[in-house]
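Asks: I'll drop the sequence and a predicted model, then ask my questions.
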Amino acid sequence: MTSKAITERIAEFAVGADVASAPAELRERALRAVLDTVGVSLAGKGDAAVEALWRTVGHECGPGTSTILTTGGRTTATQAALLNGLAAHALDYDDVTHPIYGHASVALVPALLAVAEEQGASGTDLLDAYVVAYQVIVALGAGLAIREHYSRGWHSTATTGVVAATAGAARLCGLGTAATRRAIGIAASMASGSRQNFGTMTKPLHPGISGRDAVFATHLAANGFTADESQLESPLGYFAMYGEPGDPVAAAERLAGDWALLADGINVKKYPCCYNTHRLADATLELVPKLHGRTAEVTAITITVEPGGGDPLIRHRPVTGLEAKFSSEYVCAAALLDGRVSLESFRDGAVRRDEAQALLRKVELRESARVPFGPAEYDYAYAAVEIEVGGETHRKRVDIPRGDARLPLTDDELAAKFRDCVAYSGAGDAEALLAELRALPETERLGARALGSRP
């Protein structure tokens, strides 16, 4: 397998991949991803970042084909991808994909849904485009040496997402291989996103921009716009620029391998915060009953995670809800104080509580390849929490959090999360929208009415 063909291989895959002959579970998993992403997008209604973006671009959102999920109105596919992409990531409640060390669905669903409505595609077309784009995004992660790419400061959700979403959008638009290669070449010049902005409104803006740019790149290519048709593998191209080092051969091999949506799966978030806090949240919540209400007597908390496990957890003294989502210290404190970690935990007022600010200062985050207790081996990651209170030390370790692809939420739990998101937003009839989304495989034409349109 040569490295020269990866752009062409992705384009051919986007155009011709036979999802219909694949196991039915592929489309079922794609449907769960769409449902969850729409739910967390609705929950973003009223978020300060969503409102600020609307104040900035709302006047540009004239009539169009594609649903703005937070308003129920319509706009162009490019604007819908931008608005819905930011809304879906605003609360950091969207799903996670380990092979890209990021959030696949928020990078894919807003753009693909917008284009599917624009094109009058079927629900099955949308799900198939997601399956294809998911395979591409995981392949890109394999070619980038993703952890090193991430550690250098790139927000991999956006840097991989813009290219993968373009592949899926090109499929929905019916582009041929040559036009899809051009679309990918255009999109590769738009890859961006700095992790220094984690804990600010700019972090959720990244997938909004990447989704918008994916739709834009696809439209440009459809209208004859040119780009290097071997962009990804060329000496000055995507893998050479972003890889550590780049390995187009690894990307091609992963693209041709097993369906990633089945092999790797998706990790659905149980808590609305950075996924690297979920293991420690599970562990801390299991320790709450052992403290017997003596949280005020806690003298020290030590959280140990695998090397690199603290990379996204850059906010050690948060004072806003956005910052707190990337703070191991706060998530641990909230779990202890409230006995839960919920959407309400990340209101600014909750973060600024005196008791929360005092408790989070007692937390120390460490990284170690040597697990402090329990089995020496761990699968991908771990969180070991030790709480000192009243002269005793209480310990709990979690390697696989609830919602992980290896320990997934049930369909009922996923539906309950969706209902909570809709209730949090006040966005409309949760049951009606849930039924509409579950019926996607039988929906012959998207765009005939706005998704979840309100009376």
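Replies: All right, it came through fine. Residues are numbered from 1 along each chain as shown.
Asks: use CA for all of it now, contacts and neighbours both
Replies: OK.
Asks: all strands for the protein, in order.
Replies: When assigned using DSSP state E, the strands of the chain occupy the ranges 66-67, 74-75, 298-305, 363-367, 383-389, 392-398.
Asks: possible to save those as TSV with mean neighbour count and distance to residue 250?
Replies: Converted to TSV, the strands of the chain look like this (neighbours: other Cα atoms under 10 Å; distance: least, Cα to Cα, whole Å):
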stretch	mean neighbour count	distance to residue 250
strand 66-67	30	36
strand 74-75	22	39
strand 298-305	21	28
strand 363-367	17	29
strand 383-389	23	30
strand 392-398	18	31
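Asks: nearest to residue 137, of those strands?
Replies: strand 66-67 (23.6 Å; Cα to Cα).
Asks: can you tell me what sits against that closest one?
Replies: Contact partners of strand 66-67, identified using Cα atoms under 8 Å, 6 or more residues apart in numbering, comprise 73-77, 80, 113-115, 117-118, 447, 450-451.
Asks: let's see that with 10 Å instead.
Replies: The contact list for strand 66-67 (Cα atoms under 10 Å, 6 or more residues apart in numbering) reads 72-81, 83-84, 110, 113-120, 446-453.
Asks: would you list the buried entries among those?
Replies: Using 16 or more other Cα atoms under 10 Å as the burial test, those include 72-81, 83-84, 110, 113-120, 446-447, 450-453 as buried.
Asks: try this one next to it:
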Amino acid sequence: MGHALDYDDFGGFGHPTVAIFPALLALGESIGATGRDLMEAYIVGCEVGLAVDYATHYHSQQMHRGFHSTAILGRLAAAAACAKLLKLDQQQTSMALGMAGSMASGVIHNFGTMTKPLHAGMTCRDGVMAAQLAQRGFTAGEQILEHPVGFTATVIGDEHTDLEEAAGNLGKPFRVQDALVIKKYPSCGGNHAMLDSIFGLMREHEFTHRDVANAEVVQSFASTVMLYEEPESDLKGKFSAKYNMAAALVDGVVDIDTFTDEKIAEQDMQDMMERVGMRVQSKWEIGGGTVSKGVPIRITLNDGRVFEHETPRGEILGSQVNPWGMDNITGKFRENAGRVLAGERIEDAVRQWQDVTGVDDVSAAIRSTLVK
């Protein structure tokens, strides 16, 4: 459920929070954990997942093989987080990670379907199961990362990775503080730099989709997530750069209501998509050092004016270098929660969870904000 709208955070090994925090909520509720317990375990999980990602360059170099990093590295992260929450010892934690290494799965072909968010659900489930089984004495391989036929060599496909530095530098510094991006738009993170550019140009030059003769978005040849040029369903629309650009131009906003079958079928939207072109950067261009830092866009108006912009991926609104601000993040929460909770209970939820480290009993906090 946390991943179904593709509105959770992203960065590092895909979608770290949704691969970890729901598992901790479930486990924390069952053992009466505090909010501080959850945060400490969450950070441990993130750091483990990010360390393996950085050591193996998985997300940046290996996703072209078709594995979903949230589900692959997320298994290790979730297991590590749950092991921390259960206060497992070194041997038990090693066993939990060993089990998680055999559970890792999830392919990008399922993006744009209900199975993509199922990846996150299964990741959380497996993290809880691995930690609980380890607590009960279940065994697994003790060298899941470094063994010649372990996780790194077999699943990631890199048997030569040196993990010593990654292990030795856990928390020195903490990677999580620089890795995560808070999503402003409920679609694949690959769209966000492009959307920031479009909305910036629309504000600056005051044009609408009726003024646009044509638009172009540039994609890398290595892109594995923008699977749909002509999406016909809401979930596929989240993984279509063409549809995201058209929706931004037509509606001037991209939000939850953007991604419905009815919205995609609207005539204005279909007409705009016909005016949106995609250019794929060749391997030669990228190999020659001209790889884009973001997702370049080019918009040509009916009067002949041409606007171009490229927002670097590291400067997306919601990133650490370009923060969205707590007021906006809280506003996003209120808007989303308002679809299922009454106003008074939304504010109760804000008070309970805005500073999770102040929650004394996770189970009580969860009960206070359940949909009734």
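Replies: Nice, thanks for sending it over. Worth saying up front: this structure is predicted, and the values here are computed from it rather than measured.
Asks: which of the contacts of strand 66-67 of structure 1 fall in helices?
Replies: If you go by DSSP state H, those have 77-81, 83-84, 110, 113-119 in helices.
Asks: which one of these is nearest residue 265 of structure 1?
Replies: Nearest to residue 265 of structure 1 among these is residue 110, at 19.3 Å by Cα to Cα.
Asks: for residue 268 of structure 2, see how far away the residue mapped onto residue 283 of structure 1 from structure 2 is.
Replies: The alignment partner of residue 283 of structure 1 in structure 2, by TM-score structural alignment, is residue 197. Plainly put, residue 197 of structure 2 is 21 Å away from residue 268 of structure 2 if you go by Cα to Cα, to the nearest Å.
Asks: quick one: which of those two has more around it?
Replies: Per other Cα atoms under 10 Å, whichever of residue 197 of structure 2 and residue 268 has more neighbours is residue 197, with 21 against 16.
Asks: you'd agree the more buried one is up against residue 249?
Replies: No - judged on Cα atoms under 10 Å, residue 197 of structure 2 makes no contact with residue 249 at a distance of 11.3 Å.
Asks: picking up where we left off before, now for the strands of structure 1, which one comes closest to residue 142 of structure 1?
Replies: Of all the strands of structure 1, strand 298-305 sits nearest to residue 142 of structure 1, with 23.5 Å by Cα to Cα.
Asks: mean deviation (superposed) between that closest one and structure 2, please.
Replies: If you overlay the two and look at strand 298-305 of structure 1, the average distance to its match in structure 2 is 2.3 Å (mean Cα distance after the TM-score superposition for structure 1).
Asks: re the thing from before, tell me which of the strands of structure 1 lies nearest to residue 214 of structure 1.
Replies: Judged by Cα to Cα, the one of the strands of structure 1 that comes nearest to residue 214 of structure 1 is strand 66-67, at 15.0 Å.
Asks: where in structure 2 does the closest one fall?
Replies: Aligning strand 66-67 of structure 1 against structure 2 (TM-score structural alignment) gives no matching residues.
Asks: dump the residue contacts of the nearest residue to residue 44 of structure 2 once chain neighbours are set aside.
Replies: What sits nearest to residue 44 of structure 2 in space, not counting adjacent residues and going by Cα to Cα, 6 or more residues apart in numbering, is residue 81, at 5.7 Å. Residues in contact with residue 81 of structure 2 (Cα under 10 Å, 6+ apart) are 20-21, 23-24, 38-49, 75, 87, 93, 127-128, 131.
Asks: switch the cut-off to 8 Å
Replies: So residue 81 of structure 2 contacts 20, 24, 41, 42, 43, 44, 45, 46, 127 (Cα under 8 Å, 6+ apart).
Asks: just among those residues, which is most surrounded?
Replies: Among the contacts of residue 81 of structure 2, the one with the most neighbours (other Cα under 10 Å) is residue 20, at 34 neighbours.
Asks: surely that residue and residue 76 touch.
Replies: No - using Cα atoms under 8 Å, residue 20 of structure 2 is not in contact with residue 76; the gap is 9.6 Å.
Asks: shared neighbours of these two, anything?
Replies: Between them, residue 20 of structure 2 and residue 76 share the contacting residues 45, 127, judged by Cα under 8 Å, 6+ apart.
Asks: picking up where we left off before, and which of the ones in helices among the contacts of strand 66-67 of structure 1 is nearest residue 341 of structure 1?
Replies: Of all those, residue 341 of structure 1 sits closest to residue 84, with 24.4 Å by Cα to Cα.
Asks: which stretches in the stretch 101-250 of structure 1 count as helices?
Replies: Assignment of helices within the stretch 101-250 of structure 1 using DSSP state H, counting those that start in this stretch yields the ranges 104-119, 123-144, 146-151, 156-172, 177-188, 202-222, 238-242, 248-255.
Asks: pick the most deeply packed of those helices.
Replies: Ranked by mean neighbour count, those are led by helix 156-172 with a mean of 33 (mean count of other Cα atoms under 10 Å).
Asks: what range in structure 2 matches that one?
Replies: Counting by TM-score structural alignment, helix 156-172 of structure 1 pairs with residues 69-85 of structure 2.
Asks: repeat that for stretch 348-359 of structure 1.
Replies: Residues 261-272 of structure 2 are where stretch 348-359 of structure 1 aligns, with TM-score structural alignment as the criterion.
Asks: how far off centre is the matching stretch?
Replies: Computed by Cα atoms, centre = their mean, to the nearest Å, the chain-centroid distance of stretch 261-272 of structure 2 equals 26 Å.
Asks: sounds good, over and out.
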